[in-house]
Structure formats: C-alpha cells, structure tokens
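[1] what follows is a predicted protein model with its sequence.
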Amino acid sequence: MNGPVVVGVDGSPSALAAVDAAARAAALRGAALRVVHAFLWPAMHAPPDASLLGPPATALHETVERIVADAVERARSRAAGLRVDHAVIAGEASTVLRAQSRTAQLLVVGDRGSQSLAELLLGSTAVHLSAHGHSPVMVVRGRPEATGPVLVAVDGSPQGRPAIAFAFSEAALRGTDLVALHVWSTWTDHREHALGRPVDLVELMGDVDRLRQEEERELAEALSAHRDRHPNVTVRPRLVRGRVRPALIEASAHAQLMVVGARGHGGFTGLLLGSVSQAALHHADCPVTVVRSDL
C-alpha cells in the first residue's frame, strides 16, 4: 500500500512518543505522515469523520490546535524533509482512527492516552485498533529509545504468515537483524495432534527430542520463503521450550520492535486478538506491531 503512515495524537506523553516512532516509520518508507486528532466537542453531534471547522476561538479550540501543531512540529524535527499533514476530526478516537487506517500503510498510537478509568476498564483505544484496524497497528510502549533487532513471534499457523512478512520487511527497512521466536510445549493440542494420541507427560518424555526436531522444522519452513525475498536480513531463529507469553515479554527487553499476529476473526476484541497479542500490548518492553491475518 502507498498510503501515509497515520499517527493518533491527544497531547499525552505517550502520543508524543508515538509521533517520534511514526515519523521514523514514515521516513523509512518514503511515505507521508498524517497527524490525526479525534475531537469530541461538547454537545457536538457531528458524524464520525466530519471535518472539525469548529466554533470561534475558545480555550478548548486553542488547546486542540496546540496539540496538533506541537505534534506536527515534533514530527518534522525528527525527520528532515518529511511530508506531514494533519486533520482534526469530530468523533471518538477509536472510530476516527479505524476509519483513517483504511488508507494507511501503518497506524501508530501510544499505549495509553488521556483516557478515563472507565475507558481503561472497557479496553484501550490501542487494543481496540489492534483488533479492528484496517492496517497493521504499531502501539508505542516500553523503553523510550528501544534498540536491538526486530522480534517476531512465530507459531507456525497460516494466520501468522502476514506478521512474519511484515517483520522481515521492517527489519530490512531498519537495517537490523530479525529474531524469529518460536515457543513450544509438550502440552499443546497441536502436539497432541502430531503424535496421534492423547498427551501424557510421562509417556512424552521419550519423545522430547523428536518434538524439538519437529518444531525446528516448522520454524525453518515458516521463515524459508521470506529469507529468499530478503536476502540481506540476518535471521536469528530461536526455539524456546516453555510458555509463550513470558518468553515473548522477556525477549522484548532486547528488541526495538515486536511483531505479533492476530487471528482476524471473531466478534469480541479479546477473542479477535488472542491472549498472546494482548499480553504483548500490555507488557512488552518495546513497541509492538499487530498484524491481522485478514488484512
């Protein structure tokens, strides 16, 4: 897609960090950056995506203008020559940004903004957009200046392939290594199916080496096609036996970006994202990009 990188801003420190990451992402892609502020004017009943012309100058209107102007100036200071435009759109943040993602090649948001406690309890804008956005969604969180390789979670499923493709492209753009982390366990339904019988830990002890070899094969197969498309990317496959979520969170401490997949089906946000993606969004020590399987 040749669309812009879109970043949502609300004046919070998290949003300013998102502007920095979005400016870098746009510059690496040679794309324009669009700074978007979703604005709910008191007693305003404009439809979502309506342009905010606004009433005459008020303190609230001036605050909105300052938020956007500061974000635009910050973006331009981070990447010389970057094309930046902006929009202030009437509507709720997740609705506005989801609509903007239709024409974006990447949507960038902070992990927490100026939300009320009720909104946090219902689920953040970042989580909602990661589940329902029409483009990959980068949620900026963790270390202020994350360094290291790009980290991608590989589960061997067809739904995870778009995330792997995105991670290879991102590593190539950033000029860094790609760590492909595959976490396995003898307790999964997938392993039970492969053995053709119910899983019993004592019985499986003699099959651990066989299982590891199978997991190594699956990891190599998941990466092989992408290696050919990105021969300049150094890939570091990592096979870890254990629990997926703790292993990914630990690995994120050494990465500049984590890439995870999402199933792309289901009605509720939690079901759509899955526990691994949600754990990454809430606990990773670096920015996280969620790539849905149906984009």
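    Yes, it's here.
[2] C-alpha only now, for contacts and for neighbours.
    Noted.
[3] can you pull the buried residues of the helix or strand hosting residue 282?
    Using DSSP states H and E, residue 282 falls within helix 275-283. Using 16 or more other C-alpha atoms under 10 Å as the test for burial, helix 275-283 gives 276, 277, 278, 279, 280, 281, 282, 283.
[4] what's in contact with it?
    Contacts to helix 275-283, defined as C-alpha atoms under 8 Å, 6 or more residues apart in numbering, come from residues 111, 127, 139, 244-245, 248-249, 260-262, 270, 288, 290.
[5] and the angle for the following helix or strand past it with helix 275-283?
    Using DSSP H and E, the helix or strand that follows helix 275-283 in sequence is strand 288-292. Orientation check (axes from the mean of the first three to the mean of the last three C-alpha atoms, to 10 degrees): strand 288-292 against helix 275-283 gives 150 degrees.
[6] helices and strands around strand 288-292, which ones?
    Applying 3 or more C-alpha pairs under 8 Å, 6 or more residues apart in numbering; DSSP states H and E, one finds that strand 288-292 makes contact with helix 125-132, strand 137-140, helix 161-174, strand 257-262, helix 275-283.
[7] on that earlier part again, report the buried members of the contacts of helix 275-283.
    111, 127, 139, 244, 245, 248, 249, 260, 261, 262, 288, 290.
[8] any idea how many residues pack against residue 238?
    If you count neighbours by other C-alpha atoms under 10 Å, residue 238 ends up with 15.
[9] which parts of the strand or helix carrying it are buried?
    Secondary structure assigned from DSSP H and E places residue 238 in strand 235-241. Residues of strand 235-241 classed as buried under the neighbour-count rule (16+ other C-alpha under 10 Å) are 235, 237, 239, 240.
[10] excluding covalently adjacent residues, which one is nearest to the first one?
    Spelled out, it's residue 235. In space, and not counting its chain neighbours, residue 235 is closest to residue 178: 4.8 Å by C-alpha to C-alpha, 6 or more residues apart in numbering.
[11] for residue 262, same thing?
    Nearest-residue entry for residue 262: residue 292, 4.5 Å, with adjacent residues in sequence omitted and distances by C-alpha to C-alpha, 6+ apart.
[12] want to throw the helices and strands packed on strand 288-292 into a markdown table with distance to residue 208?
    Putting these into a markdown table (distance: least, C-alpha to C-alpha, whole Å) gives the following:
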| stretch | distance to residue 208 |
| --- | --- |
| helix 125-132 | 35 |
| strand 137-140 | 37 |
| helix 161-174 | 26 |
| strand 257-262 | 27 |
| helix 275-283 | 24 |
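[13] against that first model, consider the following:
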Amino acid sequence: MSSPILVAVTPGDHDRSALEVAIMMARLLPAPLLLGAVAVPAEIVPSSAMVGWVAEAVEPGWLGRSASQQLMQLAASLPDDVAVTTAVSIAHSISVGLEELAARSHASLIVVGPTHRTLGARVIDEDPTLGLVRHAPCAVLIVQGDDETPSPAAPPRRIVVAWDRSLEAHHALAYAADLAHKASATLEVIHVLEASPLPSLAPGISHGRLAERIASAEEEIRTALAAAEADAAEISVREGRLGPELARASAGADLLVVGSRRHGPVRRVVTGSASAYLAHHGRCPVLVTPRRVTSPAPA
C-alpha cells in the first residue's frame, strides 16, 4: 500500500476542516488515510504549551487507549472509498508526536488544522519545541478553520507555488506541478523580487534594471517548468515583501505551495516573519514541502 496521509486529529474537536482536506487529498493522489492523535500527559503541558488534545492527569497508557477509541469511532464514520487506519503517539508536544507518527508510518503528507492561527503559527516558527515543519520527514499541509474550508473539500482548481532560484524551490515547483496535473488544476508560479530598503538615486535606471530582473526570472521559471515537465502554467514576477505578496496571491488560490530550506527567502516563508504573516493572513491552505521531496505521492 502507498504511503499514507497523516491527518492530525484532536479528539472532541468538531471542526473537520483538516479532515475534509485530508480526505480530498487521499482521493486525489490516491493514498490511504491515517488518523493520528498525540496524547500529551498533563504534567508536561506547561512546558510544551502547544495546541492539541490534552487529557486529564492520568497515566499515559490510559491516554493512548482513550484516544484510540475516539479515533476508531471517527474512522468508522468516514466514507467507504477511503482506506483508513488510526494511530496514537504519547509525546511531550504535538509536533514531536506527529513527527514520530509520520516517521513510523512513512507518511507522504501531514495535514494539520484547524487551529491555523495557533498550532499553525507555532509549528512553523523558530520554536524551542522542535517545529513540525522544520523537522517533519514529509510535506506538511496547514489548513484554515471551517470558515475557509467547504465540507466536503473540493480538489484544488488553482495552485500557486512560490519560487526562487534555490534547489528547494525547484523541488516545490515539481511537487506543485505534479499535484496540479493530478487535479487538472491551473498552476501559477510566483517569484517575489524583494524591494531594496534604500531609495534609488536614479529612478530611471532602477526601473530599467527591474524590468531586466523580471524578464530574467520569467525565463528561468520557464526553464524550471520544462525541467519539471509541468503542464502549462501562469508566471507572475512581482516586486514587494515576500509574506504580503504571497498572502495576496493566496486570496485567489485553493492551495499555496512553498519550499522549506535552511537559508534564504523560501526559508523565511516557513520559519520567519513571513510565516507568521501567512499564518494570520493566508487565504488558502499552505503546503510546505521539505527538501528533496518532489512529488505528492513519493514511491
């Protein structure tokens, strides 16, 4: 069986946004679904302070059994056309528990939500609790709350991918192109030329150079699209601040794909101020691809 899609479930939470998106992705790829819960013992909650299911102060074995029962009840209510299994991890934080579940199951994707402005913001920033996006062994899809996601979720019709000249951005582009092909979706590639903080002493020269940079970036993107064997795609090169520009682009998208790396602009999307901006102002689910992953359903 192919690698599963792990969806983070909070037992007792009635918001099904992440679950609906995970079901849609499971059908699209296709892939089995793994409902995963992380039980955080109450005595260590103050140190982890992360959003998730926190049971009463009882022994860890009971936590696991209780969560397992709730997951099995949820699994029984899901559509018959999606293969579903369940798993529980007892860990000191939600992110560590999800990493463990993903590694153990060889998951191809982790879907988290709907606590988009809390868990989503926590797991992608520079956090001492080992942020999920930075350490997950697979791609991570952050889903907004139920106000943003229909039930059931429809396949994406428009996918936007952030691109720069990094290897990780090329991998994200290949991932987005593959997903767009599977969904018969429109693909848009966005490259943001971050504006200089200093005013130009020669505006005419500055504008001319900007046009050259845009033309050069467009040509490089066309080459990258060809290398990724992508279907036809729209190309948008714009000047501005990375976070706000990507958030603006997400308003017209069903999915925003970004790459994860240790240095450079794309990293700032998932570990710096731009990530916080997207967590609060993004208008669609954000999918973060790890380094070296180029397909939504790796073999």
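    The structure has been received and is ready for your questions. Note that the structure is predicted; figures quoted are calculated from it, not measured.
[14] hang on, the residue nearest to residue 262 of the first structure packs against residue 265?
    No. Using C-alpha atoms under 8 Å, residue 292 of the first structure is not in contact with residue 265; the gap is 9.0 Å.
[15] who has more neighbours out of the two?
    Legend: neighbour count by other C-alpha under 10 Å for residue 292 of the first structure and residue 265, higher for residue 292 (27 against 15).
[16] confirm that residue 53 of the first structure sits in a strand.
    No. Assigned with DSSP: H, G, I helix; E, B strand; the rest coil, residue 53 of the first structure falls outside any strand and is coil.
[17] distance-wise, check it relative to residue 182 of the first structure.
    For residue 53 of the first structure, the distance to residue 182 of the first structure equals 50 Å [C-alpha to C-alpha, to the nearest Å].
[18] just the strands in the second structure please.
    If DSSP state E is used as the criterion, the strands of the second structure fall at 5-8, 33-39, 84-90, 109-112, 139-142, 158-162, 186-194, 233-240, 255-259, 286-289.
[19] quick one: which of these is nearest residue 204 of the second structure?
    For those, proximity to residue 204 of the second structure was assessed by C-alpha to C-alpha; strand 233-240 is nearest, at 16.1 Å.
[20] where in the first structure does the closest one fall?
    Counting by TM-score structural alignment, strand 233-240 of the second structure lines up with residues 235-242 of the first structure.
[21] quick one: map residue 22 of the second structure onto the first structure.
    Residue 22 of the second structure maps onto residue 22 in the first structure, by TM-score structural alignment.
[22] follow-up on the earlier one: next, the angle from the helix holding residue 282 of the first structure to strand 257-262.
    Using the same axes, to 10 degrees: helix 275-283 of the first structure against strand 257-262 is 140 degrees.
[23] how big's the offset between helix 275-283 of the first structure and the second structure?
    After superposition onto the second structure, helix 275-283 of the first structure sits on average 3.2 Å from its aligned residues (mean C-alpha distance after the TM-score superposition for the first structure).
[24] now flag whichever of the contacts of helix 275-283 of the first structure is closest to residue 94 of the first structure.
    residue 127 (9.5 Å).
[25] what sits against that closest one?
    For residue 127 of the first structure, the contact set (C-alpha under 8 Å, 6+ apart) comprises 269, 278, 281.
[26] mind listing what the aligned partner of residue 178 of the second structure in the first structure touches?
    When the first structure is aligned by TM-score structural alignment, residue 178 of the second structure is paired with residue 169. Listed by C-alpha under 8 Å, 6+ apart, the contact partners of residue 169 of the first structure are residue 230.
[27] how about a cut-off of 10 Å?
    By C-alpha atoms under 10 Å, 6 or more residues apart in numbering, the residues touching residue 169 of the first structure are 163, 175, 178, 226, 229, 230, 233.
[28] okay, now the residue nearest to residue 83 of the first structure when sequence neighbours are not counted: neighbour count?
    Spatially, and ignoring its direct neighbours in sequence, residue 83 of the first structure is nearest to residue 32 (4.8 Å; C-alpha to C-alpha, 6+ apart). If you count neighbours by other C-alpha under 10 Å, residue 32 of the first structure ends up with 20.
[29] repeat that for residue 180 of the first structure.
    Residue 180 of the first structure is flanked by 26 other residues according to other C-alpha under 10 Å.
[30] that one contacts residue 156, correct?
    No. With contact defined as C-alpha atoms under 10 Å, residue 180 of the first structure does not reach residue 156; the gap is 11.2 Å.
[31] mind listing the shared neighbours of the two?
    Taking C-alpha under 10 Å, 6+ apart as the contact rule, residue 180 of the first structure and residue 156 both touch 219, 220, 222, 223.
[32] nearest spatial neighbour of the last one, chain-adjacent residues omitted?
    Excluding its sequence neighbours, the residue lying closest to residue 223 of the first structure (C-alpha to C-alpha, 6+ apart) is residue 164, at 7.6 Å.
[33] surely the one you found touches residue 262?
    No. Between residue 164 of the first structure and residue 262 there is no contact, the gap being 11.7 Å when judged by C-alpha under 10 Å.
[34] any common contacting residues for those two?
    residue 291.
[35] pull out the buried positions in stretch 59-77 of the second structure.
    Neighbour-count burial for stretch 59-77 of the second structure flags 60, 63, 64, 67, 68, 70, 71, 75 (criterion: 16+ other C-alpha under 10 Å).
[36] same check, this time on stretch 106-117 of the first structure
    Those would be 106, 107, 108, 109, 110, 111, 112, 113, for stretch 106-117 of the first structure by 16+ other C-alpha under 10 Å.
[37] what do you get for stretch 90-98 of the first structure?
    90, 91, 92, 93, 94, 95, 96, 97, 98.
[38] the first one reaches residue 52, doesn't it?
    Yes. Here residue 90 of the first structure lies in contact with residue 52, judged by C-alpha under 10 Å, at a distance of 5.7 Å.
[39] re the thing from before, so who does the residue nearest to residue 223 of the first structure touch?
    151-155, 170, 178, 180, 222-223, 226, 259-261, 291.
[40] can you pick the most crowded of these?
    Highest neighbour count within those, by other C-alpha under 10 Å: residue 291, with 33 neighbours.
[41] distance of the alignment partner in the second structure of that residue from residue 174 of the second structure?
    Alignment note: residue 291 of the first structure maps to residue 289 in the second structure; criterion TM-score structural alignment. Distance, residue 289 of the second structure to residue 174 of the second structure, by C-alpha to C-alpha: 10 Å.
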